[in-house]
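# how would this look folded up:
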Amino acid sequence: MQIPPQQSVPELDAPGDPKAVTYSPDGRSRPGPGTFSVTAPDHTRITALDMACAPRCAVAVASDGSTATARLRPGRWTYANPVTIRLQANLDAPLSRAQYTGTYTAGGESQPLTVVITQGKQGGLGLTSKDAPDSNGAQVATTVPGGPADNVGIRVGDTITSLNNTPVSNAAELRAARIGKIRSGATVPLTYRQPNGTSRTVQVTLT
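So this is what the prediction gives:
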C-alpha cells in the first residue's frame, strides 16, 4: 500500500507566487521514526513545508529550496494530518509550458510531486547586434537607454561572446541563445568584450 497521491497539480507562473500541493493522510500507524522528505521538481523551489505537527516535529527547508525534510519524535506514529508543500517556479524555467516532477516521501513510501510551469513571456536584452568583424561574437549596434544591456554597462561597439553560458560567435547565435529559451525577468550571465580587448561577465535581467 502506498501513501495517497497529491490532491491536484498546480500551475505555476514564472515569475509568480508560490502555490500549494497537498497530500492527504491515510490514517495508518507506523513504527518510528516518522520521517518525511521532499525533492522539488526541476525549475522550482520549496518555500514551505506545512506539517500540522508542531511542536512534535522538526522541519527544515534547504536554503536553495531544492529539498525539505521533517522528522517526528521517536516512537510509533500515525499519518493523521495532511501535508502541504508550497512551491514557487524559478525564473530559469524554460519559456515553453511544461510539466516537472519531484518526489514526496513519507515513512519510506513515495509519490510523485508534479507541477506545471506556464508559458512565459520572451525576454529581451534591449539591443540590436551585427556580426563582429572578426567573426568572434555579436557586436552591439544599438542599445535601448535604461534597457537591460544599458543597465549593466554594455555599450555600442562591445561584442557579446556568451549568453546564459551559451557561446556566441555571431548575431544569429545571440538570437538563438535567447529566443524561446529565456523568460522576461530571468537573470543570466552575459560575457562581452570591449573595444580595448577587455572581457567582462555581468548578470543581466531580461525584460
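
# From here on, just use CA atoms for contacts and neighbour counts.
OK.

# Could you report the separation of the spatially closest residue to Thr44 that is not a sequence neighbour from Arg97?
Once flanking residues are discounted, Thr44 sits nearest to Ala89: 4.3 Å by Cα to Cα, 6 or more residues apart in numbering. Separation of Ala89 from Arg97 (Cα to Cα, to the nearest Å): 12 Å.

# one more, for comparison:
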Amino acid sequence: MPATAFSASAAASAAASAPSQARSLPPQQNVPDLDAGGEEKTVDYPPDGQRYNQPSSISIQAPPYTRITGLDLRCTGMSCPVQIAPDGRSATAQGSASTWDFLYPFTVHVVADIDAPLAGGTFTGSFTLNGVTQPLTVNIKPGIQGIIAGNLRNTSPPGGGVRVLAVDPGSNTQAAGLQPGDLIVEVAGTLTPTVNDLDNVLRGKRSGATYPVTVRRAGALVTLQIPLDPEP
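All right, here's what the predicted structure looks like:
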C-alpha cells in the first residue's frame, strides 16, 4: 500500500456514526539547519493516527528569511491540491474527502534566503491543520561578511563617491563588471559619498548576496548587479 498522509476512508458508514472530536496536530519532528542561499531542507509533521470526519485544510506561513518550495501530503484516493505563493512565503492545501486517516507525515520543503541576517539564528513560522497550529521552526547558519572586492578610495575632497582604483582578479566583483576608474555613488538604493558610507551599507550583508551598485562611468550612470565577495 503506498504511503499516504491523507488516506480517504472506505468505511464511510462507520465514520458517519463516529462522534466528531477535536484533534491535536503533533509538533514538527526535526528542526533543519539551513545555509542561506543553499539547498532546501525538509520539516516533517508526524501523523496522529486518527480518522478525521471533516474535509482537511492546511495553511503554512514560512519562517522569516525562508521560502516554501514544496509540500508533500502523500495523498491517495482523494484530491488534495497544493498552492504555494509566488514568493514562497505561504502555502495552502485542501483535501476533497470528508473522511480520511492521518497515517503518514506531512513534509514541508524550505530554503533560506541569501539575504538572511549575517548572524543567522532561529526563525519560526506556522503550520495549521483544520484550525490547529504548530510552529514551523528552522535554524539559519551564520554567514560571512560580504564586500565589494577591490581597492576603493574616497574622492578628493571626500563626498563625491567612492573611486575604484583596482578590482580583485577572479572575484565576483570583477565578473559583475566593476572596472578601475568607476565611481561608486549608490549601493542598494543608498547613496555612498564616502568609503565609510559604503561600509555602512554593506555591514551585515552576506557574501553571495547580490545588490545593485550604481557607478558613474565616462559621465554616465551604470547600475551593476554585484554578488558580494567574502571578506578575507
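
# TM-score of the superposition?
Scored by TM-score structural alignment, normalised by the length of the first structure, the superposition of the two chains gives a TM-score of 0.88; 205 aligned residues with a Cα RMSD of 2.1 Å.

# rewinding a little: residue in the second structure matching the residue nearest to Thr44 of the first structure?
Using TM-score structural alignment, the equivalent of Ala89 of the first structure in the second structure is Ala112.

# Could I get the contacting residues of its match?
Shown in contact with Ala112 of the second structure (Cα atoms under 8 Å, 6 or more residues apart in numbering): Leu34, Asp35, Ala36, Gly37, Gly38, Glu40, Tyr65, Thr66, Arg67, Ile140.

# Restricted to strands, list those.
Leu34, Thr66, Arg67, Ile140 (DSSP state E).

# Asn154 of the second structure contacts Gly161, doesn't it?
Yes: using Cα atoms under 8 Å, Asn154 of the second structure is in contact with Gly161, at 6.6 Å.

# Find residues that contact each of the two.
Shared contacts of Asn154 of the second structure and Gly161, defined by Cα under 8 Å, 6+ apart, are found at Pro193, Thr194, Val195.

# which of the contacts of Ala112 of the second structure does the first structure keep?
Counting by both residues aligned by TM-score structural alignment, their matches' Cα atoms under 8 Å, the members of those that carry over to the first structure are Leu34, Asp35, Ala36, Gly37, Gly38, Glu40, Tyr65, Thr66, Arg67, Ile140.

# hey, where'd the helices end up in the second structure?
Counting by DSSP state H, the second structure has these helices, from start to end: 12-17, 172-175, 195-202.

# Deepest-packed of the ones you listed, please.
Sort the helices of the second structure by mean neighbour count, taking mean count of other Cα atoms under 10 Å, and helix 172-175 sits at the top with a mean of 20.

# okay, and it goes to which residues in the first structure?
Aligned using TM-score structural alignment, helix 172-175 of the second structure spans residues 148-151 in the first structure.

# how big is the offset of the matching stretch relative to the second structure?
Its aligned residues in the second structure lie a mean 2.3 Å from stretch 148-151 of the first structure after superposition (mean Cα distance after the TM-score superposition for the first structure).

# Could you check how many residues crowd around Leu191 of the second structure?
16 (other Cα atoms under 10 Å).

# ok, it touching Val185?
Yes: assessed by Cα under 8 Å, Leu191 of the second structure is found in contact with Val185 at 5.8 Å.

# Once you drop chain neighbours, what's closest to Pro227 of the second structure?
Excluding the flanking residues, the one nearest Pro227 of the second structure by Cα to Cα, 6+ apart is Thr210, at 3.9 Å.

# re earlier: now do the shared contacts for Ala89 and Arg97 of the first structure.
Counting by Cα under 8 Å, 6+ apart, the shared contacts of Ala89 of the first structure and Arg97 are Ile117.

# Show me the residue at the heart of the first structure, geometrically.
Centroid-nearest residue in the first structure: Asn90, 2.6 Å away (criterion: Cα atoms, centre = their mean).
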